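1. Sharing a sequence plus its predicted fold:
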Amino acid sequence: MAGVPRNHTIILLAVGHACVDVYQGAVAALVPFFLAERAYTYAAASGVVLAASLLSSVAQPLFGALTDRWAMPWLLPTSTLLGGAGIALSGVTGSYPLTLAFAALSGIGVAAYHPEAARVARLASRGSHTAMGWFSLGGNIGFALAPLLVAVVVATGGLRLSPLLVIPALAGGVLCLPALRALRATTRPGSTAAAPTRDDDRGSFVRLSLAVVCRSIAFTGLSTFLALYAHQRTGGGTPAGTAALVVLYLGGAVGTVIGGNLANRWDRVTVVRWSYLLTVVAVAGVVFIPGPAFFVFVALTSAGLYVPFSLQVTLGQDYLPTRVGTASGITLGLTVSIGGLASPVLGAVADATSLQVALIPLIAMPALAWLLFRSLPEPGTPSPAQPAEPANATGGLPRADR
């Protein structure tokens, strides 16, 4: 990733990514307020998370396939505004079906954004997993800011003030425009993207996708109920729940940066494998350890789940070098959003038993992801007869814009 214009483009894309992922984090952050103001059950509240996730899960691979055929940069500002509008409107109606519809609208906006944004970020970074880490960091920061934004807006005036939550979408939509202009200036007619140097490895991509599903179930399950669970484990009120969510999301920002740096020293598969193994212990601590140590284990869980995040995106793109949009749509979309499908099940178990019992199965998710990664190859690893390619600005990986 050389040159100031390219650096500026990645920064703008990262900030725009933050403005979009605020709305993924906002869904879980709104759950305690839905329970308090509308007397939703755990299952009903988690249904809102499901509504945001379900259409997003289905739509993101479709948008990814479309971006493999046609460049659609206009999707970035349009989808940002759509994601913000859905969350902003979710608090203005007392109707549960309408609340679900607005949450689903936001999910579609998020779905439309990620495949094209990941394609554009890969073009701007020339395939660098380090640069993709910075792009992913923007989304993690957006997640981290979501509970603070919701607390400032909704806790002070109730759900009726939710239309104010559209402000990040307005900012993100504006920020997309100079980033796209800068990218267009560096890819004028006559410049061609590097052709893929490898064939698609569909088997490895399927195993990678299943591992991301396991990560998604663990992360979404925790983010949906963590604010409520923090009350029980720490004895605190609403501030304790908000603090737990901030730690979960902000720790992800740290984990993403650490993951990119570790991958420059070891290969991505090895880094992800060890991260998931350590996350098993961290999630167990969240579920079983009470008191102030609870927040320590939340931070460790967050870092452990986010170290693999951007690395899995670039692994998916490298396993499917001829279908970068599809790979991005699945690793950033279907397999991530599908975790929301488990939320109503966890909510039903919590209603019937307790939150702790409902969260215990989440300990197994990073263990399953670790098992799936044990047999995954590092894309582009040379055979014994071939010399290793020198490390370059893309972190030692072959450069490929698509």
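-> Here it is on my side, so go on. Numbering: from 1, shown residues only.

2. CA atoms for contacts and neighbours, from now on please.
-> OK.

3. Quick one: residues contacting Arg233.
-> Contacts were defined as CA atoms under 8 Å, 6 or more residues apart in numbering; by that measure Arg233 touches 289-291, 294.

4. Please flag which of these sit within helices.
-> With DSSP state H as the criterion, helices contain Phe294 from among the contacts of Arg233.

5. neighbour-wise, which of the contacts of Arg233 leads?
-> Phe294 (19 neighbours; other CA atoms under 10 Å).

6. roughly how far is the helix or strand hosting Ser337 from the heart of the chain?
-> Counting by DSSP states H and E, the secondary-structure element that holds Ser337 is helix 335-337. The gap between the average C-alpha position of helix 335-337 and the chain average comes to 8 Å, counting by CA atoms, centre = their mean, to the nearest Å.

7. Now tell me what touches it from outside.
-> Contacts with helix 335-337, where a contact means CA under 8 Å, 6+ apart, come from 53-54, 56-57, 209-210, 212-213, 215-216, 330.

8. ok, so of those residues, who is nearest Leu148?
-> Looking at the contacts of helix 335-337 and their distance to Leu148, the nearest is Ser53, at 21.4 Å (CA to CA).

9. burial measure for the nearest residue to Pro308 once chain neighbours are set aside, as a count.
-> Spatial nearest neighbour of Pro308, chain neighbours left out: Val272 (4.9 Å); criterion: CA to CA, 6 or more residues apart in numbering. By the other CA under 10 Å criterion, the neighbourhood of Val272 contains 25 residues.

10. follow-up on the earlier one: and which of the contacts of Arg233 is nearest Leu66?
-> The nearest member of those to Leu66, counting by CA to CA, is Phe294 at 43.3 Å.

11. what's the closest non-adjacent residue to that closest one?
-> If the residues on either side of it in the chain are set aside, Phe294 comes closest to Val286, at 5.7 Å by CA to CA, 6+ apart.

12. And Val247, by the same measure?
-> Counting by CA to CA, 6+ apart, Val247 lies nearest to Ala299, which is 5.7 Å off, once chain neighbours are set aside.

13. Relative to Phe135, how far out is that neighbour?
-> Plainly put, Ala299 is 21 Å away from Phe135 if you go by CA to CA, to the nearest Å.

14. ok, now Leu372?
-> As defined by CA to CA, Leu372 lies at a distance of 26 Å from Phe135.

15. Pick out whichever of those two has more residues nearby.
-> When Leu372 and Phe135 are compared for neighbours, Phe135 comes out ahead with 27 against 20, by other CA under 10 Å.

16. So which elements touch the host helix or strand of Gly133?
-> Here Gly133 sits within helix 129-157, counting by DSSP H and E. If you count contacts as 3 or more CA pairs under 8 Å, 6 or more residues apart in numbering; DSSP states H and E, helix 129-157 packs onto helix 4-38, helix 96-125, helix 238-265, helix 309-319.

17. take the one below as the second:
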Amino acid sequence: MSSMEDAEAPAMEGSEASGRHRLGVILLLAMGHLAGDFYAMLLTPLIQDFREAFSLSVTAVAVLVNVGSLSNSTLQPIFGHFLERFDQKSVFAVGLLIATVVLSCIGLAPGPVWLGVLLALGGLGVALFHPSGAVLTSRFAGPRRGLAMSVYTNGGAIGIALAPLAVTLLMERATREMCWLFMPLGLATATAVFGFVPRTAASSEPTRLPRWRSLVHPGARSAWLVFLSVVLRSLAVVVIASLVVIHSAERGWSKAEGRLLLTAFLFSCAAGGVIGGYLSDYLDRRRLMLAACFLAFPPLAAAWHVSHQGALALLIAGGAVLSLSTPVNIVVAQELHPNHASAMSGVMMGLAWSVSVVLLVPFGALADLTSATTALSASALLPGLAGLCLLPLPDLPPTVRPKAAAESLASAGENG
């Protein structure tokens, strides 16, 4: 790692940093992503506790999940676009601080209204750091963009997976009101980002919104297909994460057993993303995305009709396969619209997730009318539908092979 003076030097581009320095920056950004998504995920393992404390239906729980996700996800492409000209390190660190302080206090909420307020305010911080972190990762990645993006995105995935485990350990010794004890993780990481991540060159171009014509131009079709696929895949993850603990209660399993299923599924998603990022540097990315979607269906369809041990194994397999294409989606979107890299990162990481969370409400209503098991079984169809969206895409060569592939994607995306 370079000195503090070097870290604060303006206009330092990732391509100028040494390999070791780049790796250190990417790992620190991944740690920040881990911390931020850890706080964003604290609600999910506490859903059953809040249901019992506030007498909430499954549909009401889905609405609360929407409040937080609409705040932190819908605003990501907006913040990503309008903050393009600011130092991305500062945007990332400030967003992480907001998420840390506010979301670690959700256990103190005296009722569902205050819980919704905290989720909405904390979501603003999450919306700030996500796109800026993706842009910084791309700038410091060097030639291995797929692997670097997988490290960054799966830092967040690991944070998401750690949340239910940490909550389980906390609830064994304390109550949900003590969630503020998790705050030091984010405070320390944000401080490290401020101190050690180099400043980046701000764009000298005035910030312009993409023209509507460019959004409906035939060259934008690939981006929309990738976006729709990400929405459907994200919806599958959201439904499982939101209903698996409730499903466990319906099956007569304990809350700890339900949180174990949730933790295992989310950790497998993180591992699958890392593997997928590595493979995407060497394999055709379209085929990798298709394989991730179609091969995830069998284990995710069967997981809700077997024993606890069987469900654990199937969720690990399904989560890993489904997440193989997670980092690929972001890199492809950035290549399609390189002049709006931060905004496109927000679209794929934030807006797609936000749309998927809105679509969670019908699954919550289905769970109220029938059972969580039925809703989860229906969600198993979503990865296959996501794969169908990707069939019209052209081949997407691996990133370590011809650079002309990225240039042709950029030309198609920016045309019009």
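-> Structure's in. What do you need? Note that this is a predicted model, so its numbers are computed, not measured.

18. Now for the aligned partner of the residue nearest to Pro308 of the first structure in the second structure: which residues touch it?
-> Here Val272 of the first structure is matched to Met289 in the second structure, going by TM-score structural alignment. Shown here is Met289 of the second structure, whose contacts under the criterion CA under 8 Å, 6+ apart are 324-325, 328, 387, 390.

19. what do you get if the cut-off is 10 Å, keeping everything else the same?
-> The neighbourhood of Met289 of the second structure, defined by CA atoms under 10 Å, 6 or more residues apart in numbering, consists of 226, 229, 276, 280, 321-326, 328-329, 386-387, 390-391.

20. Kindly report the same for Ala378 of the second structure.
-> For Ala378 of the second structure, the contacting residues are 236, 239, 300-301, 363, 366, 372, by CA under 10 Å, 6+ apart.

21. what's the neighbour count on Pro61 of the first structure?
-> Using other CA under 10 Å as the criterion, the residues surrounding Pro61 of the first structure number 26.

22. same deal with His305 of the second structure?
-> His305 of the second structure: 12 surrounding residues under other CA under 10 Å.

23. That one: what's it in contact with?
-> Residues in contact with His305 of the second structure, defined by CA under 10 Å, 6+ apart, are 251, 311, 373, 377.

24. Could you check which residue of the first structure pairs with the third one?
-> Right, Thr373 of the second structure. With TM-score structural alignment as the criterion, Thr373 of the second structure lines up with Gln356 in the first structure.

25. That match against Ala350, yeah?
-> Yes: counting by CA atoms under 10 Å, Gln356 of the first structure touches Ala350, with 7.6 Å between them.

26. higher neighbour count, these two?
-> Under the neighbour definition other CA under 10 Å, Gln356 of the first structure and Ala350 were set side by side, and Ala350 has more, 19 against 16.

27. was I right about the more buried one contacting Ala43?
-> Yes: in this structure Ala350 of the first structure lies within contact range of Ala43 using CA under 10 Å: 8.2 Å.

28. can you list residues touching both of those two?
-> By the contact definition CA under 10 Å, 6+ apart, Ala350 of the first structure and Ala43 are jointly contacted by Pro344.

29. Distance from the chain centre to the host helix or strand of the residue nearest to Pro308 of the first structure, please.
-> Remark: Val272 of the first structure resides in helix 268-288, with elements defined by DSSP H and E. Between the centre of helix 268-288 of the first structure and the centre of its chain there are 17 Å (CA atoms, centre = their mean).

30. To which residue of the second structure is Gly94 of the first structure aligned?
-> Using TM-score structural alignment, Gly94 of the first structure lines up with Pro110 in the second structure.

31. I'd say that match and Val117 touch.
-> No: under the criterion of CA under 10 Å, Pro110 of the second structure lies out of contact with Val117, with a separation of 11.3 Å.

32. between the two, which one's more packed in?
-> Set side by side, Pro110 of the second structure and Val117 show unequal neighbour counts under other CA under 10 Å, the larger going to Val117 at 17 against 12.

33. my read: that one touches Cys105, true?
-> No: contact between Val117 of the second structure and Cys105 fails when scored by CA under 10 Å: they sit 11.2 Å apart.

34. Can you tell me the SS state at Ala388 of the first structure?
-> In the three-state summary, Ala388 of the first structure is assigned as coil, counting by DSSP: H, G, I helix; E, B strand; the rest coil.

35. is it true that it touches Pro398?
-> No: Ala388 of the first structure sits out of contact with Pro398 when judged by CA under 10 Å, with a separation of 11.1 Å.

36. With neighbour numbers in mind, choose between these two.
-> Pro398 (22 against 12).

37. Tell me the spacing between that one and Ala391 of the first structure.
-> For Pro398 of the first structure, the distance to Ala391 of the first structure under the criterion CA to CA works out to 9 Å.

38. returning to that earlier point: which of the contacts of helix 335-337 of the first structure lies closest to Thr186 of the first structure?
-> Looking at the contacts of helix 335-337 of the first structure and their distance to Thr186 of the first structure, the nearest is Ile330, at 27.5 Å (CA to CA).

39. how about the spatially most central residue of the second structure, what does it touch?
-> Centroid check for the second structure by CA atoms, centre = their mean gives Met349 as the closest residue, at 5.5 Å. Remark: with contacts taken as CA under 10 Å, 6+ apart, Met349 of the second structure is in contact with 73-74, 76-77, 127, 130-131, 134, 153, 227, 230-231, 234, 326-327, 329-330, 343.

40. That one corresponds to which position in the first structure?
-> Counting by TM-score structural alignment, Met349 of the second structure corresponds to Leu332 in the first structure.

41. Any idea how many residues pack against the corresponding residue of the first structure for Ala236 of the second structure?
-> Pairing criterion TM-score structural alignment: the partner of Ala236 of the second structure within the first structure is identified as Ala218. A count of neighbours around Ala218 of the first structure, defined by other CA under 10 Å, yields 25.
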